[in-house]
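[1] sequence isn't available, so here's the structure alone:
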């Protein structure tokens, strides 16, 4: 027997889809959101979808106290039964009867593939599926009637089959790993930017330090407030007289100023006089000549003392 046949038998057994009275919402239930624009209840819409999926006419029967609508058996799952849209319609049908309903993970336990917020089966004519039936049941792992009641979108599916991609049997979870990956990527980008900024700053400091001239060893740095003192050049009132060297002029012999009261160089005078006498052929001077020489020396000595006296006192010589 095929999987489709087993699925149909299972569904007939669990939900008692037989030619019987269709389940209706409780008369005390006044929420209008469980009805579509054609005034069809969630129970009637679910019956139409299942009939189109099995190419038969089926009716969802009412639940007794303590009963719930279960999902397919293992090996009997179909895209129609494993769709969250059909699960939401049956859960709403149980809700409006004041009955309980299974969680999404319990309903889809035996589904090899689940179809969240899509319905791959055919939607028959004269049937409209409300927008709230396409809610993401994996967020709460359950059908949320509060979210359905607050859904203000009036759009409905009327025969158009939305495209979908089959997912794994396990319900999708909140993608925390993707958030972690995004955080890691952002952190890596920021860290790389900070590292490049620090590296650029270090390179700039090194280049600036190399360009700065280093002071010569053994010297002291000149203070910033140093001001050099201007040098003045002394200009003579009169230009000095240049000395002209003349070879014909003999250099003056240095003389020594005799001290006051000192005797003249008589010995030199005697040598000079003797030299003169010898030059004239006289070996010994006469007495008269000797007296004359003595008198001459006396006069020269007196004259020399006078010159010395005037030189020391600064008075003019007579």
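    Cool, got the structure. Just so you know, these numbers come straight off a predicted model, no measurement behind them.
[2] could you use CA atoms for every contact and neighbour count after this?
    OK.
[3] please identify which helix or strand holds residue 114.
    Assigned by DSSP states H and E, residue 114 belongs to strand 113-114.
[4] quick one: that strand to chain centroid distance?
    47 Å (Cα atoms, centre = their mean, to the nearest Å).
[5] residue ranges for the helices of this protein, please.
    3-15, 42-54, 84-96, 104-107, 145-149, 176-211, 266-279, 287-313 (DSSP state H).
[6] can you redo the ones you listed as a markdown table with mean neighbour count?
    Formatted as a markdown table, these follow (neighbours: other Cα atoms under 10 Å):
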| stretch | mean neighbour count |
| --- | --- |
| helix 3-15 | 16 |
| helix 42-54 | 22 |
| helix 84-96 | 26 |
| helix 104-107 | 18 |
| helix 145-149 | 14 |
| helix 176-211 | 11 |
| helix 266-279 | 12 |
| helix 287-313 | 13 |
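[7] so which of those helices is nearest residue 32?
    Proximity to residue 32, assessed across the helices of the chain by Cα to Cα, is greatest for helix 145-149 (8.7 Å).
[8] so how far is residue 185 from residue 179?
    From residue 179 across to residue 185, the span is 10 Å (Cα to Cα, to the nearest Å).
[9] second structure follows, compare the two:
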């Protein structure tokens, strides 16, 4: 009996889940509402972009149900609030999603009343790959809430996208290239220093050779030029000499010799 009751409840649960799955319709903009300007460069409407951003905090799993003109989207409760849903960027694309279906946007203060921390004009998580966030989603909407006219005037570009994986993986290569460039710069500096040193030595040798050659080509200096001023002295002029008497030759008288 107990097993039969359990089986009935299981079948009812599965049937309810199937009904829920069959009745869920994802949100998408109605072309009749004139919100083509709100699409990003990838052709994604605000509802699709909001689905991507909501999934950034939920492992990529996030869905937004379609609404009619009498419905709107409420903000997260205290257990559902996170950095994705408490961002004005997510709020703006979600309210644009509501408006493009004919629904009514709500104010930011009403939407974020359960958020512990809010992120104004900032999406605190990494933007998922495969989407691009419109520029108008970064407007400050804390005072006046989402306004379609203001958003349209602000425009779509420049858009914000996530960092591509290829860019992240190429960072070491960029670092390696920078190291190679630095190494080449150091090598060039060393080579320049060596060349400069060789040129300097050549100039010194040439100057020494020129000096020795010039010295050999000059005539020898006189002895007087090598004397210092203290060694020159003063010459004395002799004006007179002592007179001497001239002796006249007087041959001696010859004595006759007797034979």
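    Cool, got the structure. Just so you know, these numbers come straight off a predicted model, no measurement behind them.
[10] quick check: the closest residue to residue 224 of structure 2 other than its chain neighbours vs residue 196 of structure 2, distance?
    Distances taken as Cα to Cα, 6 or more residues apart in numbering place residue 232 nearest to residue 224 of structure 2, at 8.0 Å, with adjacent residues excluded. Going from residue 232 of structure 2 to residue 196 of structure 2 by Cα to Cα gives 51 Å.
[11] same check on residue 140 of structure 2?
    Residue 140 of structure 2 is 61 Å from residue 196 of structure 2, by Cα to Cα.
[12] out of the two, which sits in the busier spot?
    residue 140 (16 against 11; other Cα atoms under 10 Å).
[13] any idea how far that one is from residue 121 of structure 2?
    From residue 140 of structure 2 over to residue 121 of structure 2 the distance is 6 Å, taken as Cα to Cα.
[14] tell me, what's touching those two both at once?
    residue 88 (Cα atoms under 8 Å, 6 or more residues apart in numbering).
[15] please say which position in structure 2 residue 67 of structure 1 maps to.
    Superposed on structure 2 with TM-score structural alignment, residue 67 of structure 1 falls opposite residue 71.
[16] residues near its match, how many?
    14.
[17] pretty sure it sits against residue 104.
    Yes: counting by Cα atoms under 8 Å, residue 104 is a contact partner of residue 71 of structure 2 at 6.8 Å.
[18] now the equivalent of residue 154 of structure 2 over in structure 1. Nearest residue, chain neighbours left out?
    Residue 154 of structure 2 maps onto residue 151 in structure 1, with residues paired by TM-score structural alignment. Spatially, and ignoring its direct neighbours in sequence, residue 151 of structure 1 is nearest to residue 132 (6.1 Å; Cα to Cα, 6+ apart).
[19] and the aligned residue in structure 2 for the one you found, what does it touch?
    Using TM-score structural alignment to pair residues, one finds that residue 132 of structure 1 aligns to residue 136 in structure 2. For residue 136 of structure 2, the contacting residues are 151-152, 154-156, by Cα under 8 Å, 6+ apart.
[20] how much space separates residue 22 of structure 1 from residue 294 of structure 1?
    188 Å.
[21] and residue 56 of structure 1, how many neighbours?
    Counted with other Cα under 10 Å, residue 56 of structure 1 comes out at 10.
[22] show me what it lines up with in structure 2.
    By TM-score structural alignment, residue 56 of structure 1 lines up with residue 60.
[23] residues contacting its match?
    Applying Cα under 8 Å, 6+ apart, the residues contacting residue 60 of structure 2 are 52, 54.
[24] ok, 10 Å please
    Contacts for residue 60 of structure 2 (Cα atoms under 10 Å, 6 or more residues apart in numbering) come out as 51-54, 128.
[25] okay, those residues in TSV with distance to residue 34 of structure 2 next?
    Putting those into TSV (distance: Cα to Cα, whole Å) gives the following:
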residue	distance to residue 34 of structure 2
51	21
52	22
53	23
54	24
128	27
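[26] closest one of those to residue 217 of structure 2?
    residue 128 (87.6 Å).
[27] which residue sits closest to the closest one, ignoring its sequence neighbours?
    residue 162 (5.8 Å).
[28] I'd say the one you found and residue 132 touch.
    Yes: with contact defined as Cα atoms under 10 Å, residue 162 of structure 2 and residue 132 form a contacting pair (7.8 Å).
[29] and residue 52 of structure 1, how far from residue 80 of structure 1?
    From residue 52 of structure 1 to residue 80 of structure 1 the distance is 10 Å (Cα to Cα).
[30] between the two, what contacts are shared?
    121-122.
[31] pull the contacting residues for the aligned residue in structure 2 for residue 103 of structure 1.
    Residue pairing (TM-score structural alignment): residue 103 of structure 1 is matched to residue 107 of structure 2. By Cα under 10 Å, 6+ apart, the contact list for residue 107 of structure 2 reads 74-75, 91, 95, 141-147.
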